[in-house]
Structure formats: structure tokens, C-alpha cells
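*Asks:* got a predicted model here, sequence first, then my questions.
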Amino acid sequence: MRILVVTDAWEPQVNGVVRTLSRTVDECRAMGHEVEVIHPGLGFRTIPLPTYPDIKLALGARSDLEARFKAFEPEAIHIATEGTLGHVARRICMDWKLPFSTSYHTQFPEYVNARFPFIPLSAGYAFMRRFHNAGNRMMVATPTMRDELAKRGFNNITAWTRGVDTELFHPGKRHMDGESVYAGLEGPVFAYIGRVAVEKNIESFLKTDLPGTKVVVGPGPQLEELKRKYPDVVFPGGKSGVELARYFADADVMVFPSFTDTFGLVILEAMACGTPVAAYVAPGPKDIIPGSGAGAVNDDLRTACLEALTMDRARCREYAEGFSWRNCAEEFVRNLKPQPRPERKRFWRRLRRLRKRG
């Protein structure tokens, strides 16, 4: 099948959305599908997203997207994000009466409200409902998100789980070369690993009374502020590849304090390294962690952290092995809404004729 994916989030950005999309695309191609990804790095004129300069918003992209649609003639169209490219693609699909699916990766209303409290959640959800309800199917990561969004008036919701690279994120990365990346720090080590941004609720972790040392691993717009406010916390900065896997593996507990993530890919990455996870009872963690034996959730983060500290690391790894990117990609393909074959042939044939006349 020819699958067209439109996304405002793509490499070289480093976040859970990009990892999910890039691994899904790789697996789809390995399964024999032809996938084209339209993203801001294809030469569009862009501006940085306010408060998130790493994310680029493409401007004036309508004619370019139309040309790419016509050249590729997709059988299925997936719009992954609600940015400028996502909106243009949505408009084209609606104007041309093409079926398309979307995915709900981030709790955008909560993100906006965390940065701009004067913008109510209701406004954010109205924006998101308008975007996603125009599609034929919206993919969400967990049952909790499905239920919450259904209550808020979202339609055609279906599950799309996530995977983890169990080769990169592996217990064998723990104490590689006989030394921990946290060498010299008082144990136990409680580590937050991910983007350092206000919506991640990192300060809740940093204010929690815990033994040992707190570490915050990752880049982000709130990094310098937290460095100034919490001089006793260790901030190694952003990491990637094997080095990132070592920071997961060498931690005693990975702490995930966010209330705004729809899944939390780092939860699986930590578990795959054998590191238990502590989190609040929130969307994502409460779907992944309870009953796993690989972490703890609690309304009191300190209680969750201390409970996670007692978890069996081998059980963490065993649980994470149940999540694969191939399963993730297969579910993604099942959730797509391809145009019926006869209609599809007639539609693209008609467009080709119009192009020749033009």
C-alpha cells in the first residue's frame, strides 16, 4: 500500500512523537509498504514554534503539498500532527474528499495552558476536536486517552499502541565497562529522562523528598531555569543512542512526573533497560505500569518512587519485551482508512488528466 504521512514533527527533533513515527515508518517499509513522509525539513519556509524553537512550522505549503499528493497518489493518508502542515493536509483531504486518519500524540490543550494559563483548556479542546473529528479515524495510545477524549466529544477513536527498541535499550548497558554514568553520586539515583519543559511537571519530582541523588537528563526550554533553582540536582544535558541507554540502565529508578503525556515512550525504554519507573496516576502511566511488576504509580510521587526502588529489574525487562515496533506498525496499518480501490483509481486518473490539460 502507498501510505502518505504528514507530520510537523520529524528528525532531527528528538521526542517521543518523532521516535514513534520514524520507527513506524521504518517497520511499514520493511513490511513492503511504500511510505512517503511530508515534514518541515523538505525545503519549506519555516518559523520556530513559540516557546519550542526546535519545532519548525512550515508556511505557504499548500501548492507544494498538492503537488506531492498528486505525484505520490497515496492509497492511505495519515496526518500525525496538528501544526501548519497538518492543517494544510487536512484542508486538501477535505476539499478533494479523500479519507484520512489522524493521531493524538500530545495533550495539546494542557501543553498550551501550562505555558499560557490565560488560554482555557476548553479553547484548546475545541481546536483539537475541530481538527481530528474531520478525519475518518483518530488513533490514541491508551484506553485511558480513548475514554477521556470520547467524553470530550472526539469521534472515531481507536487504539494504537507503542513499541520499544529492546536491542538499544537493554540491561547489558548497565555499568558498561565496569562503571556507571552516575559514578560518584550518592545512591540511590532517581532520574528523570526526557524533554525539560514546564508541561512535564519536573519540578514536582525535584521538590519530592527522596534519598540519594536526583538527576535530570535531557534538553529543553526549562533547563536553565531548573539549574538555577535546584543546584543540588545533577543536569547532564541531552543524550542519545548508546549513551542515552546507559543513563536509563544505570539509574535505580526512572521518575516520570508528567500529567500531560498520552503514553510516555521513555517508560518502556527505562523498563527495557531493567529500570523500574515511578509515576503519578495519570494517562499513560496508569495504562502501562499497574500490575506490571516493573514500576509503581501513586498520587504521592514519593511513595511511588520508594516502591519502585524495590522492584525486580529482571521483571522490568521481561515486561518491556512484550512491546515491539512491528506490532505497533501492524496496528497502525490496520487503523488506516484507505480510499476504496475503484474510487481511488478514478480520482487519481481524473487528476492526471487535469494536470495534462494544465
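*Replies:* Cool, got the structure. Numbering: from 1, shown residues only.

*Asks:* could you use CA atoms for every contact and neighbour count after this?
*Replies:* Noted.

*Asks:* what is the end-to-end distance of stretch 306-320?
*Replies:* 21 Å (C-alpha to C-alpha, to the nearest Å).

*Asks:* what residues does it touch?
*Replies:* 164, 166, 170-171, 252-253, 268-269, 271-278, 292-296 (C-alpha atoms under 8 Å, 6 or more residues apart in numbering).

*Asks:* could you report the neighbour count for residue 219?
*Replies:* Look at residue 219: counted by other C-alpha atoms under 10 Å, it has 19 neighbours.

*Asks:* off-centre distance for stretch 239-248?
*Replies:* 18 Å (C-alpha atoms, centre = their mean, to the nearest Å).

*Asks:* so which bits of that stretch are buried?
*Replies:* By neighbour count with 16 or more other C-alpha atoms under 10 Å, stretch 239-248 contains the buried residues 239, 244, 245, 246, 247, 248.

*Asks:* skipping its backbone neighbours, what lies nearest the first one in space?
*Replies:* Taking C-alpha to C-alpha, 6 or more residues apart in numbering as the measure, residue 239 lies nearest to residue 218, with 6.4 Å between them; neighbours along the chain are not counted.

*Asks:* next up, a second structure to put side by side with the first:
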Amino acid sequence: MKVLIVTDAWEPQVNGVVRTLKQTRLELQKAGHEVEVVSPLEFRTIPCPTYPEIHLSLFPGRKLRERIDAFAPDAIHIATEGPLGLAARKYCKRKGLPFTTAYHSRFPEYVQLRFGIPLSWTYRFLAGFHNDACAVMAPTRVVVSDLEARGFKNVVMWSRGVDLEIFKPGARDRLQTRRPIFVYVGRVAVEKNVEAFLELDLPGSKWVCGDGPAAASLKAKYGTEQGVSWLGVLNQQELAQVYNAADVFVFPSKTDTFGLVLLEAMGCGCPVAAYPVTGPIDVIGTDGPGALRDDLRQACLDALKIDRAEVRRFAERYSWAAASRQFLSHLHPFTDSAQAELQLAMQGSAGE
């Protein structure tokens, strides 16, 4: 089957949305499907205000229509609500074509943090965007329920996975600072609540891996004198080394819908400390491979006591292959022949 994914989030961005889409494309291709991604790399763009690493496509309508017509997909998935997503939605509605969408991030909460715009305004816009879709894919059951309560229709669950061949237990010598070592990996931005981690009074040392709009100000405030070391954006192999070296992975965000980095850390056997909120509580639960507390400092200290072998065993429950089969099952092909092909594919995977 020919699947077209339209996304405003793509390389060179390094985040959970891009990682999810790239892994999903890879798994679908492994299964024999033809997948193309339409991203801002093909269009003239401008930097997103307050977030210059995000590129917004300028007037993509005509070129996007040509791309879709040339590929002639059997199914279209619209991954984001930006200029490309809006243009793809408009194309599908004009042609009377079914399509699916995804809800990756708590965008209304981000907008409220940055600009003070009421949550209800942004959720109203997003519900209007997504409610024409045949399926709106959300990463956890809690997010599914939250969206339904906000007036979203046809919400289904599309979980996530982790590459357990890359993120696995290994040498613990990458970070040469005082133990215990507490690590944050991810975007350094206000919505990630990184400063809540940096200001904690913890034994040992802290590391931050990643970049973002808040990085410069936080680096100036929290440096080696405060026991904080900084790394930039790392590739997956380097990240695995960092997770293995860490004693605890600290996830201070209160606005993530899932948090792929949680699975990456746990794949390496690194226990997690986080708040008991959507994302961590959906992935980890109330005990086991992590410590979820309203007191983040106590969560960090409690996580030190968790057995790393137990954490790895928990991570082995997740796979990108299973997540991608779930994604495939939610697609809505245009033709009877493509629908029949999809049904056969799902029947075959059910027997695996």
C-alpha cells in the first residue's frame, strides 16, 4: 500500500515527533509498504517565532497538491497542525478523501506557557482541525480520554516503541562526574520544565543533553559551580552511552503526551524520576521502573534504589513494530483494493 505522511515536524529537528515518524516509516517499509514523507524540507520556509529551529512552510498549497497527485497514495496521514497539515487537510476535504491525523504534543499547554493564550481557545482550534479526520491517533489512553472530553471525535490510541538494540545496557563510563549522576535528555524549553530539575538540591552531579530556546539562559544560571554539566544534541548511540552512565533519568515535564526518552532510558536500564502526570504515569505506572512523586527531589532519591535489570525488563514490553502495526490499522485507504490489502496485512500481523 502507498502511504503518504504529511508533517511540519521533520529534520533537522530532533524530538519525539520526528523520531516517531521516522521509525514508523521504517517499520512500514520493512513490511513492504511504500511510504513517502512530505516535510518542510521541500518548501520555502521561515523560522517559527520563539522557536527558530522549527521551519514553517510558506504557501505550500500548490506544490503540496502536485506532490500528492504525483505519488497517488492509497492513504494519507496528516501528522501535524502546521501550514503543511492545514494544506493537506484542505486538499483531502476538497477531493472528498478520507484521512487520519495525530495528536503528538500538548500544544495548547505550550501556547499558554509562552503567550498566555487560554487553553480553551487553542483546543477549540485543534478540535476543528482534527474532527474531519476518520481517526485521530493519540499516544496513551489518558490522552484519548482528555481529547474526547475536549470535544475531539474518532480518537484512537497509537502507542510508541523503542529500539532495544540501540538502547540497551552497556558501559557506564561516558559521564565522568561525581555520583550519583542525574540526567535530563530532551528539548531545553519552558514547556519541558527543565529548571525544576536544575534547581533541585541533589547529591552528586547533574547533566543536561539537548538544546532549545531556553538553553542559553539556563546555562548561564546553572553551570559547573552548581554541579551541572551540559551536552548538546546527541545521536542515538551517544544517547545510549549517556543513559547507561546515568544513575537516574530525570523527566521534569508536566505537559508531554508520552515521552520517548522515558523508553530510551529504561531500555538502557536507567530508572526514571518524574512527576505523576500524563506521559510518565501512562508509560511507567505507579511503581516498578521509575519513581513518580509530586516531590521531584524525593523521586530522584527513590529512583536510585530501583534495580536496573528490572527497568530493562519493563522496557522490553515496547517495540516499534507493534506501534507501527497499530498505526497501520487506523489508516483509511481510498479504494476497495487498498482496503482489502490493508485487511490482509493486519490479518497477517495478527498471527505473528
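*Replies:* Sure thing, it's come through. If you're wondering where the values come from, they're calculated on a predicted model, not measured in any experiment.

*Asks:* any idea what the TM-score is?
*Replies:* Comparison of the two superposed chains (TM-score structural alignment, normalised by the length of structure 2) gives a TM-score of 0.93, and 336 aligned residues with a C-alpha RMSD of 1.4 Å.

*Asks:* so what's the counterpart of residue 293 of structure 2 in structure 1 up against?
*Replies:* Taking TM-score structural alignment, the alignment pairs residue 293 of structure 2 with residue 298 from structure 1. By C-alpha under 8 Å, 6+ apart, the contact list for residue 298 of structure 1 reads 279, 280, 281, 304.

*Asks:* so residue 298 of structure 1 versus residue 70 of structure 1, what's the distance?
*Replies:* 51 Å.

*Asks:* corresponding residue for residue 275 of structure 2 in structure 1?
*Replies:* Per TM-score structural alignment, residue 275 of structure 2 is aligned with residue 280.

*Asks:* next, the contact list for that match, please.
*Replies:* 256, 257, 258, 259, 286, 297, 298, 299, 300, 301, 304.

*Asks:* what's near enough to touch whichever residue in structure 2 pairs up with the fourth one?
*Replies:* Looking back up the chat, that one is residue 259 of structure 1. In structure 2, the residue paired with residue 259 of structure 1 according to TM-score structural alignment is residue 254. For residue 254 of structure 2, the contact set (C-alpha under 8 Å, 6+ apart) comprises 191, 192, 193, 275, 277, 278.

*Asks:* I figured residue 198 of structure 2 hits residue 222, correct?
*Replies:* Yes - using C-alpha atoms under 8 Å, residue 198 of structure 2 is in contact with residue 222, at 7.1 Å.

*Asks:* more neighbours: the two, which one.
*Replies:* Between residue 198 of structure 2 and residue 222, residue 198 has the larger neighbour count (other C-alpha under 10 Å), namely 23 against 17.

*Asks:* which helix in structure 1 has the most residues?
*Replies:* Determined from DSSP state H, the single longest helix within structure 1 is helix 341-357.

*Asks:* next, the buried residues of it.
*Replies:* 344, 347, 348.

*Asks:* tell me the helices and strands packed up against it.
*Replies:* helix 62-72 (3 or more C-alpha pairs under 8 Å, 6 or more residues apart in numbering; DSSP states H and E).

*Asks:* chain center to the helix it packs on: distance?
*Replies:* 26 Å.

*Asks:* do stretch 116-135 of structure 2 as well
*Replies:* Per C-alpha atoms, centre = their mean, the centroid offset for stretch 116-135 of structure 2 relative to its chain is 19 Å.

*Asks:* buried stuff in it?
*Replies:* 122, 123, 126, 127, 129, 130, 131, 132, 133, 134, 135.

*Asks:* among those, which lie within strands?
*Replies:* residue 135 (DSSP state E).

*Asks:* just the buried residues of stretch 116-135 of structure 2 now: which is nearest residue 229 of structure 2?
*Replies:* residue 122 (36.3 Å; C-alpha to C-alpha).

*Asks:* which residue, other than its chain neighbours, is closest to the counterpart of that closest one in structure 1?
*Replies:* Taking TM-score structural alignment, residue 122 of structure 2 has residue 124 as its aligned residue in structure 1. Nearest non-adjacent residue to residue 124 of structure 1, counting by C-alpha to C-alpha, 6+ apart: residue 109, 4.3 Å away.
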